[in-house]
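>>> no letters, just coordinates:
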């Protein structure tokens, strides 16, 4: 593949210059066009057919989120939202990621702007390797049967890039009385509360940010808060959520590895699931789970927005069974159904 072709869409000429300057430092990226609003962008995109688009939220004539929906519906292209709205307006970020944006990068509030965009080039190159999941072909599920009878197993899930869409798909298939479910999704601190609330509104189970001492109960899903702590599961009797401060693990805090490792002593009472994401966080922890008798499921390459974390886990031997995203809910729930204590085969 040649250089990644990028179109920058932002109403500020100064910001377009800053983004162009940042990207010009990477020889693998070429900015092939700019636009000040979605109407200009539409013509530039038609003419240039970029590999990736950077898109602001607040723009004249059409909101960036509305334009993102049109891109995903009419001309699916990897999009990275670059906006002040995604720094403080977590709801805008979750909306963008749910609509199909690859990732969100906040504009710099202060300091050196090029430093604030130091990860933008890598995200653009990663986005160029993906095929956006259009609004029309997203996996849709009906909630699981209300007759579901849990067998006491716990579901633990790890995800990163692409996880907002994947987790929405997974949990939308869970019944209200689902197994206790704990999730670490790589996400900034300002996002996880809004994300949990969105899932709670969309899905049958109760979904909330985890807190110290939160009990693992049927029908409850906990999302690891972003920020300064790892979500772990412990307790001498009834299992509860524990937020443990500590250094990042595999570059992340909260870390999927930390969550999985904390559940390893539960062995066969756990179903571990690793979903789409960049990097390898969760691979070692999932292997630890499998070695202790847990059932482990990995999202397959074809259905992953980024086949990084699932690939790392699979290559390490941590994944017992690989499945398309659309088949994972039924497989996990089957393993957690009363009378089924066998592992997946």
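Great, that's in hand. Predicted model, so just to flag it, every value in this text is computed and none were measured.

>>> drop to CA atoms for contacts and neighbour counts, all remaining ones
Will do.

>>> is residue 336 in contact with residue 181, as I believe?
No: the pair formed by residue 336 and residue 181 falls short of the contact definition of Cα atoms under 8 Å, at 11.0 Å.

>>> who's more crowded, these two?
residue 336 (27 against 24; other Cα atoms under 10 Å).

>>> for the strand or helix carrying residue 104, which helices and strands make contact with it?
If you go by DSSP states H and E, residue 104 is part of strand 103-106. Applying 3 or more Cα pairs under 8 Å, 6 or more residues apart in numbering; DSSP states H and E, one finds that strand 103-106 contacts strand 79-83, helix 85-88, helix 90-99.

>>> okay, these, which one's buried deepest?
strand 79-83 (a mean of 26; mean count of other Cα atoms under 10 Å).

>>> for that one, packing partners?
strand 52-55, strand 103-106, helix 120-128.

>>> which other residues reach it?
52-58, 68, 96, 100-107, 124, 127 (Cα atoms under 8 Å, 6 or more residues apart in numbering).

>>> what segments of the stretch 151-300 of the chain are strands?
154-159, 181-185, 206-209, 220-223, 229-234, 240-245, 270-274, 295-299 (DSSP state E, counting those that start in this stretch).

>>> what residue lies at the spatial centre of this structure?
residue 163 (2.1 Å; Cα atoms, centre = their mean).

>>> what is the host helix or strand of residue 14 packed up against?
Assigned by DSSP H and E, residue 14 belongs to helix 13-24. The helices and strands touching helix 13-24, judged by 3+ Cα pairs under 8 Å, 6+ apart, are strand 4-9, strand 29-35, helix 113-116, helix 120-128.

>>> ok, and here's another one to check against it:
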């Protein structure tokens, strides 16, 4: 087996030692770090880029693990669970590089050395969503003609979706504001990841920040709602308040804040659980905003975009791999391009 760099993550110092003994039996495995919480785990994984992260089962029971899982995928790091208590979690179904589907590999302290080695070998053969999908076909866009603001809302599965969408954006992309539901501990890591992987400058939401072409502003896990106002320039505001549609920050709050600018806005709703953003997107569409929604086939959780589609908020429904280019085309050419888009895209659903 080739060399595999490994990070071990467990809240228990005792379990970290026990896991390290398991991993030390795997030929080629090199433990480069051991961590005690999810935030530290991602920070180290981001900096060291391990081949494999071995995570104790108590972490998977935390709500924050959903965001952590997406960030691992974006880094193209594999991970495997170690069962550390008697109540075992259900096995997820994963896609293997062979094209087959199979139960996710797990290890526990009762397994033999050979079984542990086999399970880790299987973990290294899991197909990762972002790192293995075909790159979107580049399209020529009149980059000097962007005159719109782009607002995006996403939740579960949103990290991969944003990486795919923003991979189409050029250095001088339209000013873009994004609300991504994520835990507070992962906000800075998410921003660094997007900024490292994307051509435009990606920054965290700050009160008073002016959004300019070539800038993507992300609110994730902040203590307040991100609002955008202004006519000559787009200014970010962070306003404290109760949850809107169950969330702080809220996609609905962002979308409603740009209602006065609706004819110059492109609204996008991506994969996610629940319905945050659906009502706000409907209000935007009624105010002459052009709206896009991710389709079911490319969504990790078809909740937010499904609700928006069923409400009539989504004007154009597309796979995530095609949304970025079409948003740019609308921003560059305006509504005149929409009839061409409808005729060109076999995977496009228009309402």
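Done, it's in. Computed from a predicted model, the values in this text were never measured in an experiment.

>>> care to give me the TM-score?
Overlay of the two chains. TM-score (TM-score structural alignment, normalised by the length of the first structure): 0.66; 275 aligned residues with a Cα RMSD of 4.4 Å.

>>> if we can go back for a sec, export the strands of the stretch 151-300 of the first structure to TSV and tack on distance to residue 332 of the first structure?
Output for those, formatted as TSV (distance: least, Cα to Cα, whole Å):
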stretch	distance to residue 332 of the first structure
strand 154-159	8
strand 181-185	11
strand 206-209	18
strand 220-223	14
strand 229-234	19
strand 240-245	21
strand 270-274	7
strand 295-299	8
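
>>> and these, which is most packed in?
strand 270-274 (a mean of 29).

>>> ok, average deviation of that strand from the second structure?
Following superposition, strand 270-274 of the first structure is found to deviate from the second structure by 0.6 Å on average (mean Cα distance after the TM-score superposition for the first structure).

>>> what range in the second structure matches that strand?
Under TM-score structural alignment, strand 270-274 of the first structure corresponds to residues 265-269 of the second structure.

>>> likewise stretch 179-195 of the first structure?
Using TM-score structural alignment, stretch 179-195 of the first structure lines up with residues 174-190 of the second structure.

>>> gap between the matching stretch and the chain center?
From the chain centre to the centre of stretch 174-190 of the second structure is a distance of 9 Å (Cα atoms, centre = their mean, to the nearest Å).

>>> and it, what's buried?
174-183, 185-190 (16 or more other Cα atoms under 10 Å).

>>> that older thread, for the strand holding residue 104 of the first structure, give me every contacting residue.
Looking at what lies outside strand 103-106 of the first structure - Cα under 8 Å, 6+ apart - the contacts are 79-87, 93, 96-97, 117, 120, 123, 161.

>>> tell me which two of these sit farthest apart.
Pairwise distances across the contacts of strand 103-106 of the first structure (Cα to Cα) peak at 19.9 Å, for the pair 84 and 161.

>>> so for the two, which residue has more residues nearby?
residue 161 (28 against 17).

>>> identify the residue of the second structure aligned to that one.
Residue 161 of the first structure maps onto residue 156 in the second structure, by TM-score structural alignment.

>>> okay, now the closest residue to that match other than its chain neighbours: neighbour count?
Nearest non-adjacent residue to residue 156 of the second structure, counting by Cα to Cα, 6 or more residues apart in numbering: residue 272, 4.3 Å away. By the measure other Cα under 10 Å, the count of residues near residue 272 of the second structure is 24.

>>> again, but for residue 115 of the first structure
11.

>>> do the same with residue 35 of the second structure
Residue 35 of the second structure has 20 nearby residues by other Cα under 10 Å.

>>> and what of residue 142 of the second structure?
12.

>>> mind listing what it touches?
So residue 142 of the second structure contacts 329, 332, 333 (Cα under 8 Å, 6+ apart).

>>> now with 7 Å?
residue 332 (Cα atoms under 7 Å, 6 or more residues apart in numbering).

>>> same thing with the one 3 residues further on?
The contact partners of residue 145 of the second structure, by Cα under 7 Å, 6+ apart, come to residue 332.

>>> cool, residue 321 of the second structure as well?
So residue 321 of the second structure contacts 136, 164, 165 (Cα under 7 Å, 6+ apart).

>>> try 6 Å
residue 136 (Cα atoms under 6 Å, 6 or more residues apart in numbering).

>>> confirm that it sits in a helix.
Yes: according to DSSP: H, G, I helix; E, B strand; the rest coil, residue 321 of the second structure belongs to a helix.

>>> residue 158 of the second structure versus that one, what's the distance?
Using Cα to Cα, to the nearest Å, residue 321 of the second structure is found at 13 Å from residue 158 of the second structure.

>>> now swap in residue 63 of the second structure and tell me
15 Å.

>>> cool, residue 135 of the second structure as well?
17 Å.

>>> that older thread, and of the strands of the stretch 151-300 of the first structure, who's closest to residue 29 of the first structure?
Between residue 29 of the first structure and the strands of the stretch 151-300 of the first structure, the shortest gap by Cα to Cα is with strand 154-159, which sits at 27.1 Å.

>>> mind listing what the aligned residue in the second structure for residue 221 of the first structure touches?
By TM-score structural alignment, residue 221 of the first structure lines up with residue 216 in the second structure. Contacts for residue 216 of the second structure (Cα under 6 Å, 6+ apart) come out as 176, 177, 202.

>>> from these, pick the one nearest residue 252 of the second structure.
Nearest member of those to residue 252 of the second structure, counting by Cα to Cα, is residue 177, at 12.6 Å.

>>> list the buried ones in stretch 190-210 of the second structure?
Buried residues in stretch 190-210 of the second structure (16+ other Cα under 10 Å): 190-191, 193-195, 197-206, 209-210.

>>> end-to-end on that stretch?
End-to-end distance (Cα to Cα), stretch 190-210 of the second structure: 21 Å.

>>> just checking the distance from that stretch to the centre of its chain.
14 Å.

>>> ok so, going back, what about the match of stretch 179-195 of the first structure, how long is it end to end?
20 Å.

>>> and stretch 246-260 of the second structure, by the same measure?
End-to-end for stretch 246-260 of the second structure, by Cα to Cα: 24 Å.

>>> which other residues reach it?
153, 179, 224, 225, 226, 227, 228, 244, 276, 277, 280, 284.

>>> residues of that stretch that come out buried?
Buried-residue list, stretch 246-260 of the second structure, by 16+ other Cα under 10 Å: 247-259.

>>> make CSV out of those residues and add distance to residue 127 of the second structure.
CSV is the format used below for these (distance: Cα to Cα, whole Å):
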residue, distance to residue 127 of the second structure
247, 31
248, 33
249, 32
250, 32
251, 30
252, 34
253, 36
254, 34
255, 35
256, 38
257, 39
258, 39
259, 41
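
>>> pick the one among the residues you listed closest to residue 295 of the second structure.
Of all those, residue 295 of the second structure sits closest to residue 251, with 18.1 Å by Cα to Cα.

>>> appreciated, that's everything.
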